[in-house]
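# Okay, sequence plus prediction incoming.
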Amino acid sequence: MSAVTSYGSPSRDDFAALLDESYGKNEAFEGTVVKGIIVAIEKDVAVIDLGLKTEGRVAMKEFTNNGRDELPGVGDEVEVYLERIENALGEAVISRDKARREESWVKLEKAFERQEKVEGIIFNQVKGGFTVDLDGAMAFLPRSQVDIRPVRDVAPLMGVPQPFQILKMDRRRGNIVVSRRTVLEESRAEQRHEIVANLEEGQVIDGTVKNITDYGAFVDLGGIDGLLHVTDIAWRRVNHPTEVLTIGQTVRVKIIKINHETHRISLGMKQLLDDPWQGIEAKYPIEMKLNGRVTNITDYGAFVELEPGIEGLIHVSEMSWTKKNVHPGKIVATSQEVEVQVLEVDAVKRRISLGLKQTLSNPWESFAERFPVGTEVEGEVKNKTEFGLFIGLDGDVDGMVHLSDLDWNRPGEQVIDDYKKGDVVKAQVLDVDVEKERISLGIKQLAGDPFVSKVGEEPGTSGDLRKNAIVTCEVIDVKEGGIDVKIVGTDLTAFVKRSELARDRNDQRADRFAVGEKVDARITLFDRKARKVSVSIKALEMAEEKEAIANYGSADSGASLGDILGAALRARTEGEKK
């Protein structure tokens, strides 16, 4: 019911109530978008009646929306944002820009929820990116979200209406972040999907080289790129794609594989040419020798081009007979012409094994022909090891002198200390194993084996050394437990224990003998294999005694035992005098 009744004139209180009611209703519209009618246009300013007993003014340029909308005229209805009902001049404070911004925020929030694209215009550059007008609402476009690839010049994109994807919105702070890149990627994905759908494996197509890397080239197939790997450019070895291709070059390629999930396409050029590996086994039989060019060198060998598209590998073990631990680059060089021999052909794995050393003479075979077993050779000590000496020989080969072949009498562990690297020594060839590439040498063999020496020329000895033979020995040392002797006429030495010095226990004393004295003894042990000899004076005396008894008869013949022993002793003394 109205504050003014139908009878009587209104009082002062009634008028105040009506005024408050009217202003209260009007104030409810503040901060909202309201409709009004343009009643006049004065100097590029539109006068708008809002129906609130007041009018407001808005600059005409606010209606242009950056040139996208037409200017309204008198009598047209427009929407404006009402900030205040009345200012100091008694006019309403209104804005068309804020009204459009409010409208845009409502539309943008709905688009953001539905993940729909929105249209905007890039109109200004700021730190880290650009400002975009989304029909009145301002948004930030990060530089990384401008395009799929970095863009150097953004000028062509400025002022052009184009779609954007909203990444983030904050109404309270008034922040909006948009992306142009997301739209392009989505569009590109759709385009790639459509192009890939029209391609198939095995298809031959023309393309343009778009980019070149170390591992291949990217070829534009009309909106989508395919990878032409360096190994699929030609049948021959291509170290870098730039040897064959240039950016912008038109090439004919074959589609090898298509991944419909990732839209990756593998291309090939060599697949359009005849495969040079067909019939390769007949073309390059085993042991065939031919010339080739070194194309690549690795730690494990060198690749040799036999013809365009056909390469073989010389493994490091097949490069030299003698250089075993040398890098292939020190034996051959890139682009060098070399003669090789075919060792193995595998058509399935597309591999050819080649040998370089097989084209040269085997130094071990040559050595065996020139220096048969028993030949004396001379060389320099190249190395000393725990098991012998390595001697450098003719033909750039080494021979080994084992510790056991250094000296007849002394242990090899002691004798090897007498040699040093660089010494020139002589040795005898003991064995040549061509297959295992080994040459066995001996130094002690040059002096002859003392166990094979003849001793028949020396006084008191006869025949070859053997067990039970009687030999003359020279005392070389007197010890408490016996004497060291050397068999005259040989290099053999032996130790005579005290118990073997005499038959009679009273004479078993080492001090009975002097260094340099010569005595007769009997060989009790002669082992050629173990290289050991033992002699005994006692054994000789007992043998002589036994022989004397046999020669002079027994006690039954009338001769006493004393007579027999005396005769034996006199015979021995006479023999020593002679």
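Thanks, I have the structure now.

# hey, let's count contacts and neighbours off CA atoms from now on
Noted.

# Who are the contact partners of residue 288?
341-342 (Cα atoms under 8 Å, 6 or more residues apart in numbering).

# burial measure for residue 510, as a count.
20 (other Cα atoms under 10 Å).

# let's bring in a second one:
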Amino acid sequence: MTNEHETDVNQTNSAVEEKEQVAPAASQEEVKPDQEELKTEEVAEAKAEETVEAVAEETVEAKAEETVEAVAEETVEAKAEETVEAKAEAKAPASTEDQDDEEDLEAVEGKSFEELLEEYDQFREYRPGEIVTGTVVNIGEQDVVIDIGARVEGTVPSSEFMDEEGNCKIKEAEKIDVMVLRFNPEAQHIPLSFERARISRVWDQIEEVANTEETLKGSIIEKVKGGFIVDVGVRAFLPTSQATLKPQKDYQDLLGKKYDFSILKIQRRRGNLILSRKDLLQSEYEEKRKDLFDKLKEGAVLDGTVKNVTDYGAFIDLGGLDGLLHISDMSWGRINHPKDLVSVDDVIKVKVLRFDPEKEKVSLGLKQCAPDPWLSVSENYPPGKSVKGKVLNLTSYGAFVELEPGVEGMIHVSEMSWTKKVRNPGQILQKGDDVSVKVLDLDSDKRRVSLSLKQTEDNPWESLAERFPVGSKVKGRVRNITEFGAFVEIEDGIDGLVHVSDFKWGERTADPNEYVKKSEEVEVVILAVDTENKKVSLGMKQLALDPWLEFTKTQREGDYITAAITKVTDFGVFLQLAEHVEGLVRNNELDIPRGAKPGDHYQEGQEIQVIISRISHRERKVDLSVRRLRQDQERRAVQEYTKQNDKGGATMGDVMAEGLRHLINK
């Protein structure tokens, strides 16, 4: 019998020592149809061996228990007989020996069978592999002393009680279960193991679970070749094919998590335990799928988990079936990408929009779980109301502003500034800016709202003429120079134009670069303000006295004037009448033969006398004439001679004849 005990212990010890090698062993035991199928004879022999070993173990244990019980019963019966005899002899005078027997009898009386059995255990032998309960007597650096009620105490290596931080997990006087490793009645101590006792208990529980077809709870702690290592109290192997319902690219998300497992294969003697999740997941999936199909109706609101996010939407796991949440059904507002709204593993509420049971396709909506904001837009944003919003996007023709999630309006470039010519909205606004705008128009059917940025402020052009009256002098900065003039900013956002004809008196096509530089501050005169067309005319020559006005103050039509010729042309000659003032004598007003050219009779620098025939203040032009000068001189000579001869009584004919002679002589 002792040999049989030692065989059982050796087998148990072998299984315990191989606990760190469960993963490789389990990996080798992974189910492979071609390798797993044994020949009929080998299966029969294996079963026969297991049956014999099991019967042997049961027989040994049964015999041991029967022996202990028999010995205990015999001891009790013997003590009982001795007690009866002692009572019978109690009436007789008691000798010293009788008194001792009497004391022994009193010690036995009142004790139960279990107490007598426990006393007997102190003297019995312990077989290797037996699990007993003991009391912690002393905790040393190397060993922990355990009292198991034997003649000598047992010891367990202290390392078996240390946690990861090096702290002892037990205390003195604490009762614990330990396994007897070896037993020698003459030894000074009994080698025990706390860890092997724990593992043995765990295997007992695992076998019970396997027999009842229940599930085990365990944590996936490591990824190995072909699968995972699972901690269920002992190390077990989970094949990759049994880890999930469907193959995955990455299994890292399983590590460190606790799951329920079913037992595929158990070999306690070898320490092999192979688990599976797939069958449990399949059962759970079928159950959820059945419940889901009962709930999947258009309009139903369900909870779902975001399984995957793409450029066009997200796939939602409804618990047995995946549905598509398209990007257009995610929000009443604008989103650039589905990931801006949802992430993988998010749990969200979605509404069933369409369901095809035959194709098992489900279309889902997220925005439909909330009311459509456009239903109340007409009440919240009537034309003329000033509201606040955020700039969502900029285009070449304007900016889109979010008034509330799902409601957007547009500010056209023409409605961005009263004073600036906006060619790009980026000149005024930036994406993400908070702005105040005014509602110009609303079309609920087309879901359009027209907004204005500039109309939240007063129009500066309406009061510009009052702030800058014509003739007033102002200072401004030259913003731009062109061929036809220079633009000067007289107020923030308001520019005026100095035309090329208004830089200097007498120069109708001046070069602006000769008078101003870009960014230079200059003084100008307000010439005109056109509020309707948003134009301001400026002048620089007007800062000095106007030579035209000075000339016209002293000269009138009909006045004689002598001036030098500045230019001879085919159509006439120009005369310098004053500084920056010129006059023109056309060919028909010159004293030259018909068909003759002015250059044949006049040259530049020559001074001639002319009469002012016309002054145009609007065009600032002076027309001169030599021919009319002669005519006027004749008329004046006749008038003068007439006055003189009226006093002498001359006839009209005499006067005229004398006048002609006077002119000829002159």
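Perfect, thanks for sending it. On a predicted model such as this, the values are computed, not experimentally measured, just so you know.

# For the residue nearest the centre of the second structure, give its distance to residue 409 of the second structure.
Closest to where the C-alpha atoms of the second structure average out (Cα atoms, centre = their mean) is residue 340, at 5.0 Å. When distance is defined by Cα to Cα, to the nearest Å, residue 340 of the second structure is 22 Å away from residue 409 of the second structure.

# next helix or strand past whichever helix in the second structure runs longest?
The residue-count maximum for a helix in the second structure (DSSP state H) belongs to helix 40-88. Where DSSP states H and E defines the elements, the next helix or strand beyond helix 40-88 of the second structure is helix 96-108.

# What does residue 329 of the second structure correspond to in the first structure?
Matched by TM-score structural alignment, residue 329 of the second structure corresponds to residue 232 in the first structure.

# give the contact list for that match.
Counting by Cα under 8 Å, 6+ apart, residue 232 of the first structure has contacts 267-271.

# Look up how far residue 256 of the first structure lies from it.
10 Å.

# same question, residue 473 of the first structure
93 Å.

# Can you give the contact residues for the strand or helix carrying residue 191 of the first structure?
Per DSSP H and E, residue 191 of the first structure falls inside helix 181-197. Outside helix 181-197 of the first structure, the residues that touch it by Cα under 8 Å, 6+ apart are 117, 145-148, 163-165, 223-224, 258, 260, 263.

# mean shift of the next helix or strand after that helix relative to the second structure?
Sequence-wise, the next helix or strand downstream of helix 181-197 of the first structure (DSSP H and E) is strand 204-213. Strand 204-213 of the first structure, aligned to the second structure and superposed, deviates on average by 2.4 Å (mean Cα distance after the TM-score superposition for the first structure).

# on that earlier part again, buried residues in the helix holding residue 191 of the first structure?
181-184, 192-193, 196 (16 or more other Cα atoms under 10 Å).

# so can I have a markdown table of these showing distance to residue 20 of the first structure?
As requested, the buried residues of helix 181-197 of the first structure are exported to a markdown table (distance: Cα to Cα, whole Å):
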| residue | distance to residue 20 of the first structure |
| --- | --- |
| 181 | 55 |
| 182 | 54 |
| 183 | 54 |
| 184 | 57 |
| 192 | 67 |
| 193 | 67 |
| 196 | 72 |
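
# Reduced to three states, what does the nearest residue to residue 337 of the first structure once chain neighbours are set aside come out as?
Nearest in space to residue 337 of the first structure, with sequence neighbours left out and distances taken as Cα to Cα, 6 or more residues apart in numbering, is residue 293 at 4.6 Å. Using DSSP: H, G, I helix; E, B strand; the rest coil, the secondary structure recorded for residue 293 of the first structure is strand.

# now do residue 470 of the second structure
coil.

# And it, how far from residue 529 of the second structure?
In terms of Cα to Cα, residue 470 of the second structure sits 7 Å off from residue 529 of the second structure.

# Looking at these two, which is more packed in?
residue 529 (20 against 16).

# Kindly state which residue of the first structure is aligned to that one.
So, by TM-score structural alignment, residue 529 of the second structure is matched to residue 432.

# for residue 459 of the second structure, same thing?
So residue 459 of the second structure corresponds to residue 362, using TM-score structural alignment.

# Determine whether the claim that residue 558 of the second structure is in a helix is correct.
No - membership of residue 558 of the second structure in a helix is not supported by three-state DSSP, which gives coil.

# Am I right that it is in contact with residue 615?
No - using Cα atoms under 8 Å, residue 558 of the second structure makes no contact with residue 615, being 10.0 Å away.

# still on that earlier bit, leaving out chain neighbours, which residue sits closest to the match of residue 459 of the second structure?
Nearest to residue 362 of the first structure is residue 321, by Cα to Cα, 6+ apart, at 6.9 Å.
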